[in-house]
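Asker: sequence-free structure coming up:
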C-alpha cells in the first residue's frame, strides 16, 4: 500500500465515521423537531407544571443584568469563548483555550405575563454577537482585565498570541423561544407565589429532558431544524455510501 493509497483509505474511514455521525444526529434532530411541533405554545399566564413551550421577549431586571465580557454590552446571559491559533506543520487551527458563561436566571414576557427562566443546562441556540481578533498589538482595556482575571495568557515568547474572542448573548428586548420544564420557582416571594407565573420557573428538569433556548420564534426554529434533519439524513447517508464504495473498491470487495 503506497502512502497515497493509505491517505485515501484513511480519509474514507474518517468520512465513513463522520457520515455515520451525521446520519444519527439527523435522527436526533428529527425527534427534537417532532417534540417541538407536537407541543403547543403556552401563554405565560396559563403555564402548567411539566413540559412547556413559551415564546416572548427578554426583559431586564436590576438583579439579573450582566455585561458582555469583551463588548460591555448589556445582556442577561452571555456565552463566551477564547480561542488560540495554533500551528502544526503546514496547517493551523483555532483551539478553544477557555470558555464559560455570565448571567443567571432571567425573565421573559408575553402579552399575558412574565416568567423566570433558568438557562442552566439548556442548549443555547444563539448566533454570535461579537468577535474580536487579537494579534501582535494585543488586547486593551476591559479585555485585558477579563483575560488576566481569568488567568488567560495573551503573551507569547516574543509577540502576543493570536487570539479570537467571541460573545453570544441574550439581551433585553430579544425575542426568545424556550422549551423546558415548568417547575417551582425557588426565588418566588411566598406571599405572591399564588400568582401562577410568579411561582413557576422554566428549567432543565430532573430527568434530562430536552431543554432548548433560541432567540427566534418557533417557525424559524423548525425551519433550521428541518435543514439539519435533511443534512443529517441525506448528507450523512450519501457520505457513508461514497466512503464505503471507495473502501470496498480498494479491497476489491465489490
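Answerer: Now that the structure is in, tell me what you want to look at. Note that this is a predicted model, so its numbers are computed, not measured.
Asker: make it CA atoms for all contacts and neighbour counts henceforth
Answerer: Will do.
Asker: Assign a three-state SS to residue 34, would you?
Answerer: Each residue gets one of three states, and residue 34 gets helix by DSSP: H, G, I helix; E, B strand; the rest coil.
Asker: how many neighbours does residue 207 have?
Answerer: Residues contacting residue 207 under the criterion other CA atoms under 10 Å number 7.
Asker: got the buried residues for stretch 97-107?
Answerer: Neighbour-count burial for stretch 97-107, with 16 or more other CA atoms under 10 Å as criterion, is recorded at 101-107.
Asker: a markdown table please, covering the residues you listed and showing secondary structure and distance to residue 253.
Answerer: Below are these laid out as a markdown table (DSSP: H, G, I helix; E, B strand; the rest coil; distance: CA to CA, whole Å):
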| residue | secondary structure | distance to residue 253 |
| --- | --- | --- |
| 101 | strand | 51 |
| 102 | strand | 54 |
| 103 | strand | 56 |
| 104 | coil | 57 |
| 105 | coil | 57 |
| 106 | strand | 58 |
| 107 | strand | 60 |
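Asker: and which of those is nearest residue 247?
Answerer: residue 101 (43.6 Å; CA to CA).
Asker: In a markdown table, list the buried residues of stretch 97-107 along with distance to residue 59.
Answerer: Shown next, in a markdown table, are the buried residues of stretch 97-107 (distance: CA to CA, whole Å):
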| residue | distance to residue 59 |
| --- | --- |
| 101 | 19 |
| 102 | 17 |
| 103 | 14 |
| 104 | 13 |
| 105 | 11 |
| 106 | 8 |
| 107 | 6 |
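Asker: Show me which pair in these is furthest apart.
Answerer: Longest distance between any two of these is 17.2 Å, between 101 and 107; criterion CA to CA.
Asker: got a list of what residue 121 touches?
Answerer: Residues in contact with residue 121, defined by CA atoms under 8 Å, 6 or more residues apart in numbering, are 204, 211.
Asker: roughly how far apart are it and residue 173?
Answerer: 23 Å (CA to CA, to the nearest Å).
Asker: now residue 67
Answerer: 15 Å.
Asker: Name the residue in the two with the higher neighbour count.
Answerer: Taking neighbours as other CA under 10 Å, residue 67 and residue 173 compare with residue 67 leading, 17 against 14.
Asker: Pull the contacting residues for the more buried one.
Answerer: 73-76, 78, 102.
Asker: Let me see the ranges of the strands in the stretch 101-250 of the chain.
Answerer: In the stretch 101-250 of the chain, the strands defined using DSSP state E, counting those that start in this stretch lie at 106-109, 114-117, 123-125, 130-134, 163-170, 175-184, 200-203, 212-214.
Asker: Presented hereafter is structure B, for comparison with structure A:
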C-alpha cells in the first residue's frame, strides 16, 4: 500500500486500500490519523500564541507590574564574558546550533545546543535581564552551510553541499537587534521587591534539615541527640531572623528587573527579533496552514475508512 505514490490516482489507491491486509491498513490508518490530530493541535497552538500576543498590552520596564508582561526594546549583553556562537565564533546575545552528518538515506544530528546565558532587553525606561532558558525563540538570523570536516568551516552555498559530509545550522540574536519579550517579569532588590518571608523560612529550614548532624550540634540544648519540639521553635526563630536579614540586604541593592519562563505552563515564554505585528501574522499563517492540513488529511482519513468498510 503506497499512499504517496498513488495519491493522485484514486482508482489504484482505492483498490490498494480494499486489498491491503488488516495489519497494513491499520498501520497506514494510524499514520494519517496521527497527522490529522497533529494538524489540529498545531492549528490551535499557533492561533493561541497569536491571540496571547495581541491581547497582552506592552509594558514599560520602569512601571511594569510583577507577573506576566510583554516588553519591547533591543538586545544587549551584560558585563562579563562574551556570548559567542560556537560554530561561527560570532559574538551575540543568543544562539542555537545544530551539526548534521549527511547520509545516503537519512541525516544524523551529531551535535546541537542552545544558549542559556543571560542578556539584556533595553527599553525606553530601563533595562531587564533576560533568562532565555525554556523560551520559544524567533531570531531573524539563520545560517546554513556545508563542510567536509567537523570544524564548522565551509560555504553558505547550497551547491557546495554536494559531496560534503556535514551540514551546519546556526541561529543568532545580536546586540542592537529589535527584541520582543513575553514572559514572567519580576524585580529583585530595592523597596519594590515582593519578599515572601514564609517561603524563605521554609526553604532555609529545608536546607538545614538536610544536615541533621549540624542541626543537632547547634540547637540540641539538652544534649539528648535530637531536636525536640521546644528546640525546633528556636530553630524557626533563627531561620526567621536570617530571612528578615536577607530581605533587608536586598532592599539596599539597586533594583534589577528579570524576565524568565513562567511557572504556569499555560503561559508562553516568547523571545523574538521580529516586531510584534510580524510575529502575530507569522503564527496566524502557521495556524491556517496547520488547519488546512488538518482538513485535507482528515478528509482523506475519512475517505480511507469509507472505502475500507
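Answerer: Perfect, thanks for sending it. Values in this document were obtained by computation on a predicted structure and should not be read as measured data.
Asker: Assuming the best superposition, what's their TM-score?
Answerer: With the length set by TM-score structural alignment, normalised by the length of the first structure, the two chains reach a TM-score of 0.77; 223 aligned residues with a CA RMSD of 2.9 Å.
Asker: Which one of the strands of the stretch 101-250 of the first structure lies nearest to residue 245 of the first structure?
Answerer: Closest among the strands of the stretch 101-250 of the first structure, using CA to CA: strand 123-125, at 36.0 Å.
Asker: which parts of that closest one are buried?
Answerer: Residues of strand 123-125 of the first structure classed as buried under the neighbour-count rule (16+ other CA under 10 Å) are residue 124.
Asker: go on, stretch 111-125 of the first structure?
Answerer: Within stretch 111-125 of the first structure, the residues that count as buried by 16+ other CA under 10 Å are 114-119, 122, 124.
Asker: and what of stretch 23-42 of the second structure?
Answerer: Neighbour-count burial for stretch 23-42 of the second structure flags 25, 28-29, 32-33, 35-36, 38-40, 42 (criterion: 16+ other CA under 10 Å).
Asker: which ones among those residues are found in helices?
Answerer: When these are checked against helices using DSSP state H, the ones located there are 25, 28-29, 32-33, 35-36, 38-40, 42.
Asker: Pull up the gap between residue 300 of the second structure and residue 14 of the second structure, please.
Answerer: With the distance defined as CA to CA, residue 300 of the second structure ends up 11 Å from residue 14 of the second structure.
Asker: cool, and residue 231 of the second structure?
Answerer: Plainly put, residue 231 of the second structure is 80 Å away from residue 14 of the second structure if you go by CA to CA.
Asker: Give me the more crowded residue out of the two.
Answerer: With other CA under 10 Å as the criterion, residue 231 of the second structure and residue 14 differ in neighbour count, and residue 14 comes out ahead with 18 against 15.
Asker: Please identify which helix or strand holds that one.
Answerer: For residue 14 of the second structure, the host element (DSSP states H and E) is helix 10-19.
Asker: residue contacts, residue 205 of the first structure?
Answerer: 180-183.
Asker: could you redo the last one with a cut-off of 7 Å?
Answerer: Listed by CA atoms under 7 Å, 6 or more residues apart in numbering, the contact set of residue 205 of the first structure reads residue 181.
Asker: separation between it and residue 198 of the first structure?
Answerer: When CA to CA is applied, the distance between residue 205 of the first structure and residue 198 of the first structure equals 18 Å.
Asker: Same check on residue 67 of the first structure?
Answerer: The span separating residue 67 of the first structure from residue 198 of the first structure equals 26 Å under the rule CA to CA.
Asker: Which of the contacts of residue 67 of the first structure sits closest to residue 43 of the first structure?
Answerer: Minimum distance to residue 43 of the first structure across these is 21.8 Å, recorded for residue 76 (CA to CA).
Asker: tally of neighbours for whatever residue of the second structure lines up with the closest one?
Answerer: Residue 76 of the first structure maps onto residue 93 of the second structure when the alignment is built from TM-score structural alignment. Residue 93 of the second structure is surrounded by 27 other residues when neighbours are defined as other CA under 10 Å.
Asker: Check whether residue 93 of the second structure really touches residue 174, as I assumed.
Answerer: Yes: the pair residue 93 of the second structure / residue 174 is scored as a contact, 5.3 Å apart, by CA atoms under 7 Å.
Asker: What is the neighbour count of the counterpart of residue 220 of the first structure in the second structure?
Answerer: Taking TM-score structural alignment, residue 220 of the first structure has residue 278 as its aligned residue in the second structure. Residues within reach of residue 278 of the second structure, counting by other CA under 10 Å, total 11.
Asker: Ok, residue 179 of the first structure next?
Answerer: One way to gauge burial is a neighbour count; for residue 179 of the first structure, by other CA under 10 Å, it gives 25.
Asker: who touches the equivalent of it over in the second structure in this structure?
Answerer: The equivalent of residue 179 of the first structure in the second structure is residue 182 (alignment by TM-score structural alignment). Listed by CA under 7 Å, 6+ apart, the contact partners of residue 182 of the second structure are 69-71, 269-271.
Asker: which of the residues you listed map to contacts in the first structure?
Answerer: For those, the aligned pairs still in contact in the first structure (both residues aligned by TM-score structural alignment, their matches' CA atoms under 7 Å) are 69-71, 269-271.
Asker: For those, give me a markdown table that also has distance to residue 283 of the second structure.
Answerer: Putting these into a markdown table (distance: CA to CA, whole Å) gives the following:
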| residue | distance to residue 283 of the second structure |
| --- | --- |
| 69 | 19 |
| 70 | 17 |
| 71 | 19 |
| 269 | 15 |
| 270 | 12 |
| 271 | 14 |
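Asker: what's the most distant pair in the buried residues of stretch 23-42 of the second structure?
Answerer: Among those, 25 and 42 lie farthest apart (CA to CA), at 25.9 Å.
Asker: Just the buried positions in stretch 199-207 of the first structure, please.
Answerer: The neighbour-count criterion (16+ other CA under 10 Å) identifies 199-205 as the buried residues of stretch 199-207 of the first structure.
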